[in-house]
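>>> got a sequence here, can you build the structure:
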Amino acid sequence: MLDLRRFTGRDMRISDKLMEFNWGFLLLLAVISSMGFAMLYSVADGSFSPWALKQMVRFVVGAGIMIVVALVDLRLWMRIAYPLYAIALVLVTAVDIVGFKGMGAQRWLNLGIIQLQPSEIMKVAILLALARYFHGLTLDEVSRLKNLIIPLLIIVVPVGLVVKQPDLGTAILLTVSGGVLFFAAGLAWRYFILGGVAVLAAIPVVWDRLHDYQRNRVFTFLDPERDPLGAGYHILQSKIALGSGGVFGKGFMAGTQAHLNFLPEKQTDFIFTMLCEELGFVGGLTLLALYALVLIYSFSVAMQCRNQFGRLLALGISVSFFFYVFINSAMVMGLLPVVGVPLPLVSYGGTAMLSLMFAFGLLMSVYIHRNLEIARGNNAFW
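Here you go, the predicted structure:
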């Protein structure tokens, strides 16, 4: 039976951990989320329902989850990393069997009281599993071919299931985030070169297997004007909204593209466009600056951590968060093809919000236990 006393409270009291908790970081997340609440309030034409109030409640619940997760000893998270990954994998697999469709993709599970998107949970679980695995290897062991089979399977299996939903954006995020942990663990450059060559060679095969709408997204990215009322409509309206906002915007709740319903999915994927239309270049730059502060702090936590598990976990969370922000903001600007990647803490979505706050709780646990030394090697887990 698992003795929790081995992992909690032995080295630090709860009161000490609460003192170590970076409340300023939580405040920063609250400020970013508040910008999302304001936009969701505006989307609903000055009403807290159906989006803003629910998102506020989710953030409060997420903040509670973040604090609880942060107070748990980092060694416990390392020990249960594989079971958490297994649970996430079962949920992702269940989507293909009993999941229901929304916006053309089968990505959600209906659990009665809540609707769950397991791929969002997998984004965190895959980082935990890889961080634990690579913690158990020395630098020389990381690049041995036999030691790469398990971490590759950790990535490939859920990516294959997510692609089948289909959710190409999330699949790319899972792959890139996992690849970064391979790099951070010290994998030799020759494997990345071989991987790059393999990706280039696989492009014709992947292209042939893409859905028609996915190919259209690529064509639209290259030339949005080819179908302005069809496939190119979303990105063209997004660019119009971005440009019409100017330097200071049209004013809160005064965005014409959004409120006249020219802008699609303005509460989720295109919420950054709405923000820029109403608050202008200054508003958009402010949000990106706040995101930059989150990233700077996250990377600093990774650099301060004295154990490999915490260092890799913090780095994985930081990189995953960066790609969330980068892909969504670049997508609505027309710099990347349109994919279903929400803007973290701002876009409407329950599972995305709660899983991200859980991830930030893990990041804070790494920070609180940054001076904890955990022995390397396979026996370190036990």
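
>>> hey, let's count contacts and neighbours off CA atoms from now on
OK.

>>> in whichever helix in the chain runs longest, which residues are buried?
As assigned by DSSP state H, the longest helix anywhere in the chain is helix 271-304. Neighbour-count burial for helix 271-304, counted by 16 or more other C-alpha atoms under 10 Å, picks out 271-281, 283-284, 287-288, 291, 294-295, 298-302.

>>> need the contact list for T175.
The neighbours of T175, taking C-alpha atoms under 8 Å, 6 or more residues apart in numbering as the test, are I155, V156, V159.

>>> which parts of the stretch 1-150 of the chain are strands?
100-102, 105-110, 115-116 (DSSP state E, counting those that start in this stretch).

>>> wait, which of the contacts of T175 is closest to V339?
V159 (15.5 Å; C-alpha to C-alpha).

>>> so for that closest one, what's the nearest residue that isn't a sequence neighbour?
Once flanking residues are discounted, V159 sits nearest to A171: 5.1 Å by C-alpha to C-alpha, 6 or more residues apart in numbering.

>>> near that neighbour, how many other residues are there?
Applying other C-alpha atoms under 10 Å, we find 21 residues neighbouring A171.

>>> give me the element it is part of.
helix 168-185 (DSSP states H and E).

>>> can you name the element that comes right after that helix?
helix 189-209.

>>> before we compare anything, build this one as well:
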Amino acid sequence: MNQVIERPPLWRRLAPLVQGYDLPLLVGLALLATLGMVTMYSVGFDHGTRFVDHGRNLLLAAGLMFIVAQVPPQRLAALALPLYTVGVALLVATALFGITKKGATRWLNVGVVIQPSEILKLAAPLMLAWWFQKREGQLRTVDFFIAGALLLLPVGLVVKQPDLGTGLLILFGGLYVLFFAGLSWKLIIPLVATGVIAVTALVLSGDYLCQPEVDWRVLHDYQKHRVCTLLDPTKDPLGKGFHIIQGMIAIGSGGVPGKGFMKGTQTHLEFIPERTTDFIFAAFAEEFGLVGVGVLLALFTLVILRGLAIALAAPTLFSRLLAGALTLSFFTYAMVNMGMVSGILPVVGIPLPFVSYGGTAMVTLGLSFGMLMSIARTRRLIRA
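Below is the predicted model of the structure:
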């Protein structure tokens, strides 16, 4: 007697691909992306295809997230060392053979022009999480120093390009791994205290240090100008201080309810520079006001808290360290962007996640949240 085997329906065959995804995280990301599309439609209506291109970039990020989410965390761990090695090698090649634009050597032609420093935003925390996973159960102080050296190597190469903003993002991504791995407070407190003392001294002596004849040596001139502009943007209101001043005016003019969708005067009269990229938060705050900013902050908080919850429930040390670092890196992107637009941090060219226009940043976000989804899926499927 011939046995008839019924083929399961398509939805059942596709179910394993979507089973186990973290719904709160997906909802938070979807709402952020929707808010980004609405904002881009308003601020980018006279920028040609910016709105359409932003939608394409979001779809690309979603596709990458879906693909990477299918990769188990143990496979991600296996990619850590090769990805880190390739990333550092490309940074060295950039220093030797890279393309220089506006005094910075940040790009490399490998058939297509790439910015290798972007690779290290993910490769550095991956590498450090892999390292501590290998040392689990036998961690010593020297292991933290080795991890610090692994982190400072790419950071130093990126800062030398010069690209202080990306270098700081890579640094913080790695420091989060060190912190979650159990870095002693005896080392953390002196570093924090040194930073507080340095910032205080800079603020108190800013008038002298920002004189043209004073050479900061450790920083490039443009980096010195950014810090001095932060301390007093009114010294050059039509030049280096223009960005910060116009951003603060736009944020303040929005008030509580905002001026309304497509009704931002600072935005549409083109007083806000880079309004589709780095300064899109100023345009958003002008049109949607304090209420809109509160909604945006709530969505960022939802994503960050959910990411930390995934890290807390992760089944392995590697997964916990990676999930925690990726989540706090996302927090850093949002905090630094909103801080620089609001005039409380220097302008460093960091986009607002899922809201600012940019293909490279969106690819990085898609890969990051793909890894986070992979960790969440693995935990849920194990429990199931």
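
>>> what span of the second structure is the longest helix of the first structure aligned with?
Using TM-score structural alignment, helix 271-304 of the first structure corresponds to residues 280-313 of the second structure.

>>> that stretch vs the first structure - mean distance after superposition?
By mean C-alpha distance after the TM-score superposition for the first structure, the fitted stretch 280-313 of the second structure averages 0.8 Å away from its aligned residues in the first structure.

>>> quick one: map G178 of the first structure onto the second structure.
Aligned partner of G178 of the first structure by TM-score structural alignment: G174.

>>> check the strands of the stretch 1-150 of the first structure for me and report the most buried one.
strand 105-110 (a mean of 19; mean count of other C-alpha atoms under 10 Å).

>>> elements contacting it?
Judged by 3 or more C-alpha pairs under 8 Å, 6 or more residues apart in numbering; DSSP states H and E, strand 105-110 of the first structure is in contact with helix 81-98, strand 100-102, strand 115-116, helix 118-135.

>>> which residues does R217 of the first structure contact?
With C-alpha under 8 Å, 6+ apart, R217 of the first structure has these contacts: A231, P337, V338.

>>> alignment lookup: the second one to the second structure.
It refers to P337 of the first structure. In the second structure, P337 of the first structure lands on P346 (TM-score structural alignment).

>>> and for that match, the neighbour number?
P346 of the second structure, neighbours per other C-alpha under 10 Å, totals 23.

>>> and D22 of the second structure, by the same measure?
19.

>>> also I154 of the first structure?
Neighbours of I154 of the first structure using other C-alpha under 10 Å come to 21.

>>> tell me how far it lies from G186 of the first structure.
18 Å (C-alpha to C-alpha, to the nearest Å).

>>> follow-up on the earlier one: a markdown table for the strands of the stretch 1-150 of the first structure, including distance to L84 of the first structure?
As requested, the strands of the stretch 1-150 of the first structure are exported to a markdown table (distance: least, C-alpha to C-alpha, whole Å):
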| stretch | distance to L84 of the first structure |
| --- | --- |
| strand 100-102 | 23 |
| strand 105-110 | 18 |
| strand 115-116 | 16 |
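
>>> who are the contact partners of the residue mapped onto S365 of the first structure from the second structure?
Counting by TM-score structural alignment, S365 of the first structure lines up with S374 in the second structure. S374 of the second structure makes contacts with V68, A69, Q70, V71, P72, P73, as judged by C-alpha under 8 Å, 6+ apart.
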